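A.B. asks: can't give you the sequence, but here's the structure:
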């Protein structure tokens, strides 16, 4: 794969770059600039102030030249104020008052009954009216970049969330009631929680899993063994649980942004355990948690020394059999690249490809796009240049900010003012067990895939040759989730635009993680499934949605049936690790890389 450095990106875009030796050390002036920008990035938690200022400058200048829009917003402000006045008057006279403004569907901050009583209801309505006005004020205008309009809306929502009346003990009826009920104990316990969180933020010490959630015992506990290891990953083979197994094994390629055991959580919701119990030989890649010494790891390293090395190891353990490959999140993007390169080069070792909540086109990549532009990527690159990697807190902040009302402010109210401790679940334990990402690889991913969308645009090369997703001819099983903020399902669906082979698309309810963890017996689950034969005409996502019947229950059995239909039959299980020498000396599952902090 060609190196996706900023200089090469500029050159390929037709920009004349200076004739410099790429291997020459950076000039001291360049080091000074990068160190200065990196220090600023640390001070702003990795957020580019230039990107924020450019967004609001674009919005303000276009609003300033639109007198009609200004009059419209003035009228809206007067109308909203009148609604508030009528509501307050009705409440003052004891009449039945209907709140004129409603919180968003996913906003649960005002669910407590006390918010329906004065004066709290009036404060709530004043806050929601401000939200309503700013939502209208930051709508798209002719001339403004759509991305800037979306960013302005997002940023003003963040600012308003900060001053929501639900965040303060004197304006939140739930906090006031709890304080009276406990005699103030909730505030004392909340202060202890606050000091604990501050200490953790400063020290960044890795907290051990709470009791009942021990890795390798309670979660990530499916029996197996590490059968191959290199500097980048451990390959886990899981112990068969049936007398006969499908001849073709399954290989999971998880994202490197997370630890693999989201796919092997508690026994009752472990996808790995479920597949083993259905008679499959299952292998799992467990990525290393990189350090500053591994800052030069590239996307090509993850493909060649990760996915391809795993396929070669499996080929020796289960000789003569093709592999059903399954990629989750960014692991699915990497798997799609690897599968396209394999078919391009005549490598037919894959029997099928399953992509779960994985994108190959990033033009509609949801709210994460609000954090990505040239200025922001350069900021992150300078920060990684200083550290050698993107650290866990810096990455976590991005995902929590997307749903700040739930993941930041509502949690802070519960923890600091209501005195409630966080109740652990297997998913929250996994979510807190974050990883780092190597500087070079993450820069290539942000620039080459996310920012410039080079894979679907036909400008992403491996070993000097362009990767074409349409080269993938093995059957594909693609899963999207309805409430995904990271990989929106319509973005995942776009794989149908770039491939021509046999493809089955599944849409399940839930979010990026919860929708994938949809084991049989999970309450309130449904899914839609549709099949596209090879070389069929394109169907838009909305047309597909209307034509696909909603089915109740888990989509996992449908995946199992789909894989079995594309397998050659059953055989006796092979010995763990096959005939590989030294495999017996490697650790049992879940391996050692999973414990790296």
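C.D. replies: Perfect, I can see it now. Everything numeric here is computed off the predicted structure, so don't read it as measured data.
A.B. asks: CA atoms for contacts and neighbours, from now on please.
C.D. replies: OK.
A.B. asks: what residues are up against residue 210?
C.D. replies: Going by C-alpha atoms under 8 Å, 6 or more residues apart in numbering, residue 210 touches 424, 429.
A.B. asks: OK, contacts around the residue nearest the centre of the chain?
C.D. replies: Nearest to the geometric centre of the chain sits residue 486, at 4.3 Å (C-alpha atoms, centre = their mean). The contact partners of residue 486, by C-alpha under 8 Å, 6+ apart, come to 365-368, 512.
A.B. asks: next up, a second structure to put side by side with the first:
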């Protein structure tokens, strides 16, 4: 019976290194580090110390840079003082220091007036000095330099004048307008959030944002289930469908319905409306007893099991596979393995904000070195998984200005409720990561970059992305801080097949969920024929003009162009072949907490 098939790894009784083989004090060491990791949010203090030590030692033997920084400090101070004096006579003149483009803490008009302008400019001048102090220094590790800059940014964000009611003109104005009611509302919000943090209870989804009713509500049926995932087949809405079905492989770091949000911006609903037969994987939310799940489990018992099921439900048709984020990474591994093994069941592969080379993986690399990975491994060893809050904090700190401090000011000082949206509800619906799989992911892909280095083995044999011969459609997003678009673009270096690359506006999630009719959206798209020469990302960007609108329309035409034509819609599942309908979409795994 395929329903509830148990695919968890069998308990190992013999191994190269068992608990009995190691000294019993080894577990004491791991437990002590795990306890420390819980208190630091999974951040290794040893990595922090190493970065500061590297920076300080190199700075101590650079008298020229010290003089330069001293001069910059004096110059910045004079700029602030001159602006303060000049502002009394010309209050409309622009200030000498401006916030970063993504920093929205100083948008209120009151920041242009004294004394708030002085406090703002002093903060930004200090920020400018530290940015310069952590720039490239001969002999200093680039990774340590970036880490120090990141840590300084976190420290400065704590003392930003925008955080305090006495130095934030917007808070003062709101307090005067509301007679202090905003402070009372903010105290209530703070109490609620502290309770949720201590109890780890998830806030109930607001009205109009219920999963299965308002979100993840595209009609369909679960046609396969094992311990790792449910496979959903969506109900057709057109008289005829394209012969080749689509399989969507989402990331298991979050719930799958990022691609099936509200009806108006659901990618899955859009594809169904365009005449495609769509299947989607809904991953389970791992528990402690899933600790030994591996990347190979997600490939073989996840993606390959889904391909096997679809091949039976829609026989004699190849599959157009789509992978998002980490789901795209495992799909690329699967596609390369299938190519190596001469399995030709794929018609095309689409990778959405998915990295295959991790040498330029953006600010997430700031959290990764040998010490940090070992620290996380000990934490996961004790828990069996990486928990939701531990991952959420990592992503939030990358954009702390908006995701932590701006939100805190609005919620606790201005007394404003968070405006619910389908994306924020999904963002709060986080999942866990199995310990062994996450360790393999961090070490094999992020830390050692084995996939593009020719050292990633599947079933004992190395795979190569260059073996993939089916057409590729690769999507990056312009302001992605999780999978930077130039990192996504690097798949052009490691493949020779027909490849279309699209770059869309917005970030990691917003750029992908960019439905037709969404205002202020654009994309660039270019094509590389099979065997053509490499073009670097900057040259590509300059040569491809932006196109207003949604990249979905271009992609849907691309998918249709790789179809063999239209046919009658297939039945839901294949009961006689062992794939019965098990229940209505969105299934059961999406509700696991």
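C.D. replies: Good, I have the coordinates. All figures in this text were calculated on a predicted structure; none of them were measured in a lab.
A.B. asks: got a TM-score for the two of them?
C.D. replies: Here the superposed chains carry a TM-score of 0.96, computed using TM-score structural alignment, normalised by the length of structure 2; 579 aligned residues with a C-alpha RMSD of 1.3 Å.
A.B. asks: closest to residue 498 of structure 1 out of the contacts of residue 486 of structure 1?
C.D. replies: residue 365 (16.1 Å; C-alpha to C-alpha).
A.B. asks: ok, how many other residues are close to the closest one?
C.D. replies: If you count neighbours by other C-alpha atoms under 10 Å, residue 365 of structure 1 ends up with 21.
A.B. asks: show me what it lines up with in structure 2.
C.D. replies: Under the alignment defined by TM-score structural alignment, residue 365 of structure 1 is paired with residue 361 of structure 2.
A.B. asks: go on, residue 423 of structure 1?
C.D. replies: Match for residue 423 of structure 1 (TM-score structural alignment): residue 419.
A.B. asks: that's a helix at that match, yeah?
C.D. replies: No: using DSSP: H, G, I helix; E, B strand; the rest coil, the secondary structure at residue 419 of structure 2 is coil, not a helix.
A.B. asks: what sits against it?
C.D. replies: So residue 419 of structure 2 contacts nothing (C-alpha under 8 Å, 6+ apart).
A.B. asks: and what of residue 479 of structure 2?
C.D. replies: Per C-alpha under 8 Å, 6+ apart, neighbours of residue 479 of structure 2: 485, 505-508.
A.B. asks: could you check which helix or strand contains it?
C.D. replies: Secondary structure assignment for residue 479 of structure 2, by DSSP states H and E: no helix or strand.
A.B. asks: follow-up on the earlier one: the match of residue 365 of structure 1 against residue 485, yeah?
C.D. replies: No: the pair residue 361 of structure 2 and residue 485 does not pass the contact test of C-alpha atoms under 8 Å, sitting 9.3 Å apart.
A.B. asks: residue in structure 2 paired with residue 163 of structure 1?
C.D. replies: By TM-score structural alignment, residue 163 of structure 1 lines up with residue 159.
A.B. asks: got it, and residue 42 of structure 1?
C.D. replies: So, by TM-score structural alignment, residue 42 of structure 1 is matched to residue 38.
A.B. asks: check residue 56 of structure 1 too.
C.D. replies: Using TM-score structural alignment, residue 56 of structure 1 sits opposite residue 52 in structure 2.
A.B. asks: now name the helix or strand holding the closest residue to that match other than its chain neighbours.
C.D. replies: Distances taken as C-alpha to C-alpha, 6 or more residues apart in numbering put residue 148 closest to residue 52 of structure 2, at 6.3 Å, once the chain neighbours are dropped. Taking DSSP H and E as the definition, one finds residue 148 of structure 2 inside helix 142-158.
A.B. asks: in structure 2, which residues correspond to stretch 106-126 of structure 1?
C.D. replies: Going by TM-score structural alignment: stretch 106-126 of structure 1 matches residues 102-122.
A.B. asks: tell me which residues of that stretch are tucked away?
C.D. replies: Neighbour-count burial for stretch 102-122 of structure 2, counted by 16 or more other C-alpha atoms under 10 Å, picks out 105-106, 110-112, 116-122.
A.B. asks: picking up where we left off before, what packs against the helix holding residue 148 of structure 2?
C.D. replies: Counting contacts by 3 or more C-alpha pairs under 8 Å, 6 or more residues apart in numbering; DSSP states H and E, helix 142-158 of structure 2 packs against helix 45-60, helix 116-133.
A.B. asks: reformat these as TSV; add distance to residue 335 of structure 2.
C.D. replies: Output for those, formatted as TSV (distance: least, C-alpha to C-alpha, whole Å):
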stretch	distance to residue 335 of structure 2
helix 45-60	36
helix 116-133	42
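A.B. asks: residue 342 of structure 2 is nearest to which of these?
C.D. replies: helix 45-60 (43.9 Å).
A.B. asks: is residue 358 of structure 1 in a helix, a strand, or coil?
C.D. replies: coil.
A.B. asks: now do it: how many residues are near it, please.
C.D. replies: Neighbour number of residue 358 of structure 1 under other C-alpha under 10 Å is 30.
A.B. asks: which position in structure 1 pairs with residue 519 of structure 2?
C.D. replies: Match for residue 519 of structure 2 (TM-score structural alignment): residue 523.
A.B. asks: not counting its neighbours along the chain, what's nearest its match?
C.D. replies: Nearest one to residue 523 of structure 1, counting by C-alpha to C-alpha, 6+ apart, is residue 553 at 7.6 Å.
A.B. asks: if I look at that neighbour, how far off is residue 278 of structure 1?
C.D. replies: 17 Å (C-alpha to C-alpha, to the nearest Å).
A.B. asks: tell me the contacts of residue 92 of structure 2?
C.D. replies: residue 112 are the contacts of residue 92 of structure 2 under C-alpha under 8 Å, 6+ apart.
A.B. asks: apologies, that question was intended for residue 98 of structure 1.
C.D. replies: Residue 98 of structure 1 neighbours (C-alpha under 8 Å, 6+ apart): residue 87.
A.B. asks: now which residue in structure 1 aligns to residue 431 of structure 2?
C.D. replies: Checking TM-score structural alignment: residue 431 of structure 2 goes with residue 435.
A.B. asks: assign its match to helix, strand or coil.
C.D. replies: Strictly by three-state DSSP, residue 435 of structure 1 counts as coil.
A.B. asks: what is the burial count for it?
C.D. replies: 24.
A.B. asks: same question for the one 3 residues further on.
C.D. replies: Residue 438 of structure 1 has 26 neighbouring residues, counting by other C-alpha under 10 Å.
A.B. asks: same question for residue 575 of structure 2.
C.D. replies: 13.
A.B. asks: correct me if wrong: it contacts residue 581.
C.D. replies: Yes: the pair residue 575 of structure 2 / residue 581 is scored as a contact, 7.1 Å apart, by C-alpha under 8 Å.
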